[in-house]
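>>> What follows is a predicted structure for the sequence shown.
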Amino acid sequence: MSKPQEKPFGPLQGLRVVEMGQLLAGPFVGTRCADFGAEVVKVEAPGTGDPIRNWGRLQHEGKTLWWPIMARNKKSVSINLRDGDGQALARQLIAEADVLIENFKPGTLEKWGMSPAELHALNPGLVIVRVSGFGQTGPYASRPGFASVGEAMSGLRYINGYPDMPPPRFGISLGDTLTALFAFEGMMMALYHRDRNGGRGQVVDAAITESCFAMLESTVTEYSKAGEVRQPSGTGIAKIAPSNIYPAKDGTYVVIAANIDAMFRRLTQAMDRPELADDPRFVTHIARGDHAELLDTIVAEWSSSLDMETLTARLEEFGVVYGPINSIAEVVKDPHFRERGMVRDYQDPDFGTITIPGVFPVLSETPGDVVWLGPQDVGAHNAEIYGRMGLTEAEMGDLRQRGVI
């Protein structure tokens, strides 16, 4: 089993976080904390643990390849939260924490005697991060919610895909990740406020629907003042040109984003078609948007005459914004991702040499790190954490025998 590195690192060293929840959105908040040096104690059900331990079809020697992404840098304790003694043990653990992260269905903590009011009476400085599908209040609060539903109901899914086709989902659980990032942001703001204003904690209420809704840019104001309902626009954005994917001669695709005037002029020079920059149909941002289909055709005819290497070299030479559409195979080989540590090879006793995503953003003085890939055993840190809380070996043995831990 991987062992945590005890040497402190990162800007959050000294921060104590209790993570209660499972799968993606809530645990990813904990991962962000752990990546930057917080001590994150993950509470799992005895025996079974977080279902993410067994998710995914692809495994390495019986170990899921999801787990090291969600569990890295964390410690695991086991608690049966449906048991009264387990709830008491959880409250004791939370009493010494700075942050509690949970993504249960709203009302679950309250049912277990761990409402925000009860927890703040126990630990006034506690920041409680609550992640759910629809938030802790409102008509839909009691509904269970997943990323796919939040993406759909927020309006985000509606504008994805192609006109006159059913809107597809994203190839990842985008809503979960977005919500975790907003929740982490809220947590940091709450901690800042606590430490600047008398030490009082508060609740961070992060909903998947609202996190997806927050990404909709100008669609709300466009609808409010112009009655415009933005529609899916395929590989580009309506009335923005040229900003699309364009084919290379070898069948690959590159994104070219040259929709501002100066950038478009540079693109026309790269194409050896400088006259296009002064063509009335393309001379302004609005004109190019009005003739986007024609302009995309012209750019695609040029791009498809060159192989990807020649095409990207030409765009690079003239300072045009571009990027090839990479599969993960190309990303992990890309020297830029490698040099910045966003893709790194890690030696682990359970997985051997494994390529993992790095930690971002990059901090100059207190960078985050990946020091281990998480505990393979549920409750691997029971002795350490519960011993620190004052429980004896005999007491832990009794709790284990009764299925509490």
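Yep, that arrived.

>>> CA only for contacts and neighbour counts going forward, please
Will do.

>>> Spatially nearest residue to Trp112 (excluding sequence neighbours)?
Nearest-residue entry for Trp112: Gln87, 6.6 Å, with adjacent residues in sequence omitted and distances by C-alpha to C-alpha, 6 or more residues apart in numbering.

>>> if I pick Arg82, what's in contact with it?
Counting by C-alpha atoms under 8 Å, 6 or more residues apart in numbering, Arg82 touches Trp112.

>>> measure it to Pro46 for me?
According to C-alpha to C-alpha, to the nearest Å, Arg82 stands 11 Å off from Pro46.

>>> likewise Gly26?
Gly26 sits 19 Å away from Pro46, going by C-alpha to C-alpha.

>>> Settle it for me: which of those two has more neighbours?
Gly26 (28 against 18; other C-alpha atoms under 10 Å).

>>> Hmm, Asn103 and the more buried one touching each other?
Yes - if you go by C-alpha atoms under 8 Å, Gly26 and Asn103 touch, sitting 5.1 Å apart.

>>> what sits in contact with each of the two?
20, 130-131.

>>> quick one: Tyr192 is in a helix?
Yes - checked against DSSP: H, G, I helix; E, B strand; the rest coil, Tyr192 lies within a helix.

>>> also this one, for the comparison:
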Amino acid sequence: MTNPQKPLAGLKVVELGTLIAGPFCTRIMGEFGAEVIKVEAPDGGDPLRKWRKLYEGTSLWWYVQARNKKSVTANLKHPDGREFVRRLIAEADILVENFRPGVLEKLGLGWEELKAANPGLVMVRLSGFGQSGPYKEQPGFGAVGESMGGLRYITGFADRPPVRTGISIGDSIAALWGAIGALMALRHREVNGGVGQVVDVALYEAVFAMMESLVPEFDVFGFVRERTGNIMPGITPSNTHTTRDGKHVTIGANGDAIFRRFMLAIGRPDLADDLGLADNAGRDTRRDEIYALIDDWCRRHDEAEVLAVLEQAEVPASRVYSAVDMFADPQFIARQMFAAAQLPDGKAFKMPGIVPKLSETPGTTEWIGPRLGEHTDAVLTALGYPAEEIAALRQAGAI
């Protein structure tokens, strides 16, 4: 059986990015068929190659983040290196970059120059604060975007300082907006007969866009959302509780019918029939009482029993998963969320599966993150560079 064509097959994407936001954006495109050519500095490449846990000197994260990509090296400080990149972008559908605003312009690779050579180009620009405004030239990593965008302020417990979510969520959210924006721009170009355009994604705005009702609540009522730990004020009960065996279970029983089933399941028919608890507004006024009794019930039962009771009662609940739980879970396995792959020395390892699931044109992992510059000669040759010129570029330090 032949593999179906992937939805982004035929698209050429050039990545001028490092670490998380830009490379995650192009990773998504590569998983669904785009040809992604990642441009790296010859002297070490993307710092992500050396981040977190290393296997034989290379980050395991790198092998995931750069899967399905081709790596070429180009020294952007060298005129011939810049010319190589300019020619590469001239044939591309999408350019994704996450330099600080103004950097590419100083290199002669700004939007106006690139658009003149390739009017259909879609340029995704991911930066801390966007391409305009008084902060545009300031450095801004994901942590800054999460803080300025409002996420850090509301994350954690009221009696403690704000905390991070545990992953670089700001970068990843910005990457998703970049991919969505690129596809919208392509739709405009290919279906509406439009030209290329810039997709300007600021990390703080990417986070800010996820902040639910924060803006109208403050504007209309002057209400400032604060840290509330694991509960959701106004939506009760929804919380994380500790079981007798020291495990943590998240329970979301805030639907009216669900709450009634929950109370019956834990032996509290009096609360199930209490008209004052029949809706969220009533339950929220008595949330301390409700959470106390749920805490007490969970403390008297082991995790397995808690989850079994809640499953039988059709109450949404889950253990708080670690990697150990994920690897053993039948839902993860059934949904193919662990893709089998091999490291360069042949060692088998698991990579995260592809999201989302497309029924007709699913994404795949064709290869893991490449060696630095692994595809430089092939890409240069495809652009029309003869072998002797490639050798000269390497000798001059341009690639």
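The structure has been received and is ready for your questions. Because the structure is a prediction, the values reported are computed rather than measured.

>>> still on that earlier bit, among the shared contacts of Gly26 and Asn103 of the first structure, who's most crowded?
Within these, most neighbours by other C-alpha under 10 Å means Val131, with 29 neighbours.

>>> Return the residue of the second structure aligned against it.
Val131 of the first structure maps onto Leu126 in the second structure, with residues paired by TM-score structural alignment.

>>> list the helices and strands the stretch of helix or strand its match belongs to packs on?
Using DSSP states H and E, Leu126 of the second structure maps to strand 122-127. If you count contacts as 3 or more C-alpha pairs under 8 Å, 6 or more residues apart in numbering; DSSP states H and E, strand 122-127 of the second structure packs onto strand 94-97, helix 169-190, strand 198-202.

>>> OK, contacts around the aligned partner of Gln87 of the first structure in the second structure?
Using TM-score structural alignment, the partner of Gln87 of the first structure in the second structure is Arg82. Residues near Arg82 of the second structure by C-alpha under 8 Å, 6+ apart: 74-76, 107.

>>> My assumption is that Arg82 of the second structure lies in a helix; please confirm.
Yes - per three-state DSSP, Arg82 of the second structure lies within a helix segment.

>>> For it, give its distance to Val14 of the second structure.
Using C-alpha to C-alpha, one gets 13 Å for the distance from Arg82 of the second structure to Val14 of the second structure.

>>> Would you check that the match of Val131 of the first structure makes contact with Glu205?
No - taking contacts as C-alpha under 8 Å, Leu126 of the second structure lies outside contact range of Glu205: 10.7 Å.

>>> okay, now Gly403 of the first structure: neighbour count?
Counted with other C-alpha under 10 Å, the neighbours of Gly403 of the first structure add up to 17.

>>> quick one: it from Ile79 of the first structure, how far?
Separation of Gly403 of the first structure from Ile79 of the first structure (C-alpha to C-alpha) stands at 8 Å.

>>> Quick check: neighbours shared by those two?
Overlap of the contact sets of Gly403 of the first structure and Ile79 (by C-alpha under 8 Å, 6+ apart) consists of Pro46.

>>> Mean per-residue distance, the helix or strand just after the strand holding Leu126 of the second structure versus the first structure.
Next helix or strand after strand 122-127 of the second structure toward the C-terminus (DSSP H and E): helix 142-148. Superposed on the first structure, helix 142-148 of the second structure shows a mean distance of 0.7 Å to its aligned residues (mean C-alpha distance after the TM-score superposition for the first structure).

>>> what span of the first structure lines up against helix 142-148 of the second structure?
So helix 142-148 of the second structure sits over residues 147-153 in the first structure, by TM-score structural alignment.

>>> now stretch 29-39 of the second structure
Against the first structure, stretch 29-39 of the second structure falls on residues 33-43 (TM-score structural alignment).
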